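In: Provided below are the primary sequence and the corresponding predicted coordinates.
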Amino acid sequence: MPYTAEPWRIKVVEPIRIPTREERERAILTAGYNVSLLRSDEVYIDLYTDSGTNAMSDRQWAGMMIGDEAYAGSSSFYRLEAAVQRYYGYPHVIPVHQGRGAENILSRCLVRPGSHIPGNMYFTTTRAHQELNGGSFHDVIVSRAHDPSSEHPFKGDVDLDALERLIHKVGADTIPYVSVAATVNMAGGQPISMANLTALRELTAQHRIPVILDAARAVENAWFIQQHEPDWGEHSVAEILWQMCALTDGACMSAKKDSYANIGGWLAVRDPGLAEQARNLVVVYEGLHTYGGMAGRDMEAVARGIEESVQEDNIRARIQQVAYLGERLIQAGVPVVRPIGGHAVCLDAAAIMPAVPRDQFPAQTLAAALYLDSGTRGAERGVVSAGRDPVTGENRHPRLELVRLAIPRRVYTRSHLDVVADSVIRTAQHCQAVTTGLSFTHEPATLRFFQARFAPVPAGSADGVSGPYTALTAAQKG
């Protein structure tokens, strides 16, 4: 893919520094080998997430100056509402502080003990809210999504046969909605096709089951449809986004992703009864239904970010930057999820560290090793993120064991990505020799990947290596 010049110029810069090797060693030890617990000033290039870490435009910053901070009836809310209605098409818009606020409200409205919620691969907070309200998540994504080497362009598609079998097994009345992510974060930012979404809508309509979209990166999904799906190449990204949403009954949105904002989100639905129920709950958990946990200035930033997100040059530059990093790693032979997704490059930790047992967390180990090498922070998306089975208490073993390098929008230059690529290539080479990983020293009950702590598992090899980081350091110094 050609890498064209970015459709913006730099007006303000934020200084960053490179922590020394000694500083990084102290930092990762203090953080219990969990990059989630690193301080931001201990990180050089931060690819932990693309959520809320984007650079806002001059129009967004200007909009924040006119934010209406009225407690009730903020005019900023009505501008946000109009932007959602125009570009996403949902009539009822309930603001929340961020995407998981929408997940909480939706789950409290629809999920009950014994509910079954199918979806195209889980996301951590989405499933947590479903389970906390008594539901069970069922993965109905196509099998190719679990194969990191598959080049299928729409690995986010729903396996319609698997969904139909689930409906017949548990009964349509136990399924409050089908959860559809576009794109699929845990699969590496893989999109769902318009054809599959259309067929899903037809199937669920037969059983009167709503479809709820995770729209955090739906603009990126629309771009992939435009580029790779027949009959959609002549449509604008904005038109495709509208049509995607038209096939669903509502959406949870983290405006910290596609909308370039640092905070904010919304829940939007078509059913006025559900909207009324959600508005009542948002008052309890978020704030009044005309601010929902956001300041007026944040709603102004989100409204403008929605408009900017569907501009063709903006989304093209976004996808090209992610693809550039991915192609550099592919050319160097680093195992990554293919094809490259919309928001991140995902390293196949199981292939990079084949000798590390899954219950010693290869992705967690690789993320810490990458930080030690260059100060680059990624995010574990494997066994640690998957959590434990609530019945057996055993670690869940997702088929993908990944380190996600999520690229914030409009933040880093190509030079930064070259530093990351060089570090990943170097770290992947060293980690081939690592035979042990990490074990828990502290394990939270919920969403453990955020606050867990670990220690290296001593290796029992005859060469006397005491753990993965000793082995890595020795390889680097050698």
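Out: Good, I have the coordinates. A quick note: this is a predicted structure, and the numbers were derived from the prediction, not measured.

In: use CA for all of it now, contacts and neighbours both
Out: OK.

In: all strands of this structure, in order?
Out: Here the chain has its strands, by DSSP state E, at 45-46, 92-96, 116-119, 136-139, 178-181, 211-214, 250-254, 265-269, 344-348, 376-377, 379-381, 402-406, 438-442, 453-456.

In: quick one, what contacts the nearest residue to Ala323 once chain neighbours are set aside?
Out: Among residues not flanking Ala323 along the chain, Ile340 sits closest, at 6.0 Å (C-alpha to C-alpha, 6 or more residues apart in numbering). By C-alpha atoms under 8 Å, 6 or more residues apart in numbering, the residues touching Ile340 are Gly188, Gly189, Gln190, Val322, Ala323, Gly326.

In: show me which pair in the residues you listed is furthest apart.
Out: Across the contacts of Ile340, the longest distance by C-alpha to C-alpha is 13.6 Å; it joins Gln190 and Gly326.

In: neighbour count for those two, which is higher?
Out: Higher neighbour count among Gln190 and Gly326: Gln190, with 30 against 25, using other C-alpha atoms under 10 Å.

In: from Arg208, how far off is that one?
Out: 27 Å (C-alpha to C-alpha, to the nearest Å).

In: next: Asp50.
Out: 35 Å.

In: also Glu6?
Out: From Glu6 to Arg208 the distance is 45 Å (C-alpha to C-alpha).

In: okay, one more to line up with it:
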Amino acid sequence: MAKTIIEPFRIKSVEPLHFTTRQQREQILETAFFNPFLIHADDVLIDLLTDSGTSAMSSRQWAAMMEGDESYAGSKSFYRFEAAVKKITGMQYIIPTHQGRASEKIVFTLTGGKGRYFLSNTLFDTTRANIEFSGATGIDLLTEAGKQPSVPAPFKGNIDLDLLEKTIVEKGAAHIAMCIITITNNSGGGQPVSMENIRAASRICKKHGVAFFIDACRFAENCYFIKQREEGYASKSIQEIANELFSYADGCTMSAKKDAFANIGGFLALNDEILTQECRNLLVITEGFPTYGGLAGRDLEAIAVGLEEIMDEHYLKYRIRSMEYIGEKLEAEGIPFVKPVGGHAIYLDARAFLPHIPVHQYPGLALSNALYLEGGIRSVEIGSLMFGKYSADGALVPAQMELVRLAVPRRVYTQSHIDYVAEIIIDVFTKRQEIRGYEIVYEAPLLRHFTAKLRPVD
């Protein structure tokens, strides 16, 4: 039998790429104030900024979109969407939103507020921003294994169970808005969370009367890791694993722009009828009627089909193997990255890659910009630019890790594109001593990395 794992799809439509010279990229980066988010997409050759909303939709999804029912209320497309979400989550009440952060904004507005705490394995940027915007505080309780990029472990996305219980007791259960587990752990290197960890975290929360939620953006990738790595799940389907996983939760949020292959959309799923009604009331004000929630009927159709397609194990095997493939190339060259590779991305360890750049000069951003200059590859810093805070005296409080994420869009790039990415990373690594840090000249109070303006440090 052949050893090569092929793409489990055929390509029926293509989009041309725009090539630039290094001299052009130098000017482009300067015009963008050295922030990859401000670079025009046309000036990017391989765009690995995010896997959110960047997937290639299937012929089935495009066909389903033609059946979209755009009725303002009671759209049949909503009921197809609702059935697809219920089949996976088993939850009673399904609320569509225009994307994941809208789901977070609604439920965090109602459950958060000053003096409230949200506990997590690791909160991603927009999740934390919505928590803080409500006046609440987000606390990351990542397992120790997840804090060591170079040390492999099967479930580095796990929450620290001892710290979870300790924090609930210290803060007081009445002050804990919820515990929300991100699967896979995006900020922590795309690492999976074990079923055992989810089950135990749920048990702790129930004991203390704390709501337990799942951030389900990449639930299928996480379920595939459970199938591959956790005892007792090898013979179970992704659907069965997902059903068990969600059975431990009181609710979940999801950006359908990830594991549902959609270009827009998300949902909030709940079992609490009272909270559901409050969420729907806020939804009507901010998103739209409860049966469309900020989405067109065609989008609801695309998500419904995508949620079915994502559980195809041939696809998931190919997806995870693609990440392992690039990891093997980097490992052979001694390049530091988070090990093992994540489900949707490679995370370079910028602190180890550029040890000569101090944290306050943002080594992650420096590495990200170097990849763009060398080969037109856009990535994203997940470090002290994204997650850094300031102390009372104005000093930078750095992030736990300084990472650069290269998130691979689903069903978009081929093996030759991935080979090219690996070659550029290796080239940059050989020239790493030439790379210099950056300083901020403008930043917004929340999510500063999206719009920050920077300049190189001499």
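Out: Everything's here; your move. What you see is a predicted model, and the numbers here were worked out from it, not measured in a lab.

In: just give the TM-score of the two.
Out: TM-score of the superposed chains, computed with TM-score structural alignment, normalised by the length of the second structure, equals 0.98; 456 aligned residues with a C-alpha RMSD of 1.1 Å.

In: about what we covered before: take the contacts of Ile340 of the first structure and lay them out in CSV including distance to Val170 of the first structure.
Out: As requested, those are exported to CSV (distance: C-alpha to C-alpha, whole Å):
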residue, distance to Val170 of the first structure
Gly188, 30
Gly189, 30
Gln190, 28
Val322, 40
Ala323, 41
Gly326, 41
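
In: ok, so of these, who is nearest Gly63 of the first structure?
Out: Val322 (28.3 Å).

In: count the neighbours of the closest one for me.
Out: Based on other C-alpha under 10 Å, the number of other residues close to Val322 of the first structure is 22.

In: over to His235 of the first structure?
Out: By other C-alpha under 10 Å, neighbour count at His235 of the first structure equals 14.

In: that one touches Gln226, doesn't it?
Out: Yes: His235 of the first structure is within contact range of Gln226, at 6.8 Å (criterion: C-alpha atoms under 8 Å).

In: what sits against Pro272 of the first structure?
Out: Applying C-alpha under 8 Å, 6+ apart, we find Pro272 of the first structure in contact with His92.

In: count the neighbours of Ile285 of the second structure for me.
Out: 9.

In: for Gly342 of the second structure, same thing?
Out: Applying other C-alpha under 10 Å, we find 28 residues neighbouring Gly342 of the second structure.

In: skipping its backbone neighbours, what lies nearest it in space?
Out: Closest to Gly342 of the second structure by C-alpha to C-alpha, 6+ apart is Gly190, at 4.2 Å.

In: count of neighbours near that neighbour?
Out: The burial count for Gly190 of the second structure: 27, using other C-alpha under 10 Å.

In: contacting residues around it?
Out: Gly190 of the second structure touches Gly157, Thr184, Val341, Gly342, Gly343, His344, Ala345, counting by C-alpha under 8 Å, 6+ apart.

In: neighbours of the first one, just the number please.
Out: Read it as Gly157 of the second structure. Around Gly157 of the second structure there are 32 residues (other C-alpha under 10 Å).

In: surely it meets Asn197?
Out: No: Gly157 of the second structure is beyond contact range of Asn197, at 9.5 Å (criterion: C-alpha under 8 Å).

In: mind listing what the nearest residue to Asp419 of the second structure once chain neighbours are set aside touches?
Out: The shortest distance from Asp419 of the second structure to any non-neighbouring residue, by C-alpha to C-alpha, 6+ apart, is to Ile326 (7.4 Å). The neighbours of Ile326 of the second structure, taking C-alpha under 8 Å, 6+ apart as the test, are Ile346, Ile418, Asp419, Ala422.

In: can you select the buried ones from those in ChimeraX?
Out: The buried residues among the contacts of Ile326 of the second structure can be selected in ChimeraX (16 or more other C-alpha atoms under 10 Å) with this line:
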select :346,418,422
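
In: which of the contacts of Ile326 of the second structure are conserved in the first structure?
Out: Shared contacts between this structure and the first structure among the contacts of Ile326 of the second structure (both residues aligned by TM-score structural alignment, their matches' C-alpha atoms under 8 Å) comprise Ile346, Ile418, Asp419, Ala422.

In: greatest separation within those: which pair is it?
Out: Farthest pair in those, by C-alpha to C-alpha: Ile346 and Asp419, 13.2 Å.

In: just the helices from the stretch 1-150 of the second structure, written as ranges.
Out: Assigned helices in the stretch 1-150 of the second structure, in chain order: 22-31, 59-65, 76-89, 100-111, 125-133 (criterion: DSSP state H, counting those that start in this stretch).

In: out of the ones you listed, which comes closest to Leu316 of the second structure?
Out: helix 76-89 (16.3 Å).

In: what's that closest one in contact with?
Out: With C-alpha under 8 Å, 6+ apart as the criterion, helix 76-89 of the second structure contacts 68-69, 92, 94, 239, 242-243, 246-247, 269, 291-292, 297-298, 300-301, 303-305, 307-308.

In: now restrict those to buried residues only.
Out: Here, 16+ other C-alpha under 10 Å leaves 68-69, 94, 239, 242-243, 246-247, 269, 291-292, 297-298, 300-301, 303-305, 307 buried among the contacts of helix 76-89 of the second structure.

In: filter those down to just the ones in helices.
Out: Among those, DSSP state H puts 239, 242-243, 246-247, 297-298, 300-301, 303-305, 307 in helices.

In: out of the residues you listed, what pair is the most spread apart?
Out: Ser247 and Arg298 (29.0 Å).

In: next, find the distance separating the residue nearest to Arg388 of the first structure when sequence neighbours are not counted from Ser385 of the first structure.
Out: Ranked by C-alpha to C-alpha, 6+ apart and with sequence neighbours excluded, the top spatial neighbour of Arg388 of the first structure is Asn395, at 4.3 Å. The gap separating Asn395 of the first structure from Ser385 of the first structure is 10 Å, by C-alpha to C-alpha.
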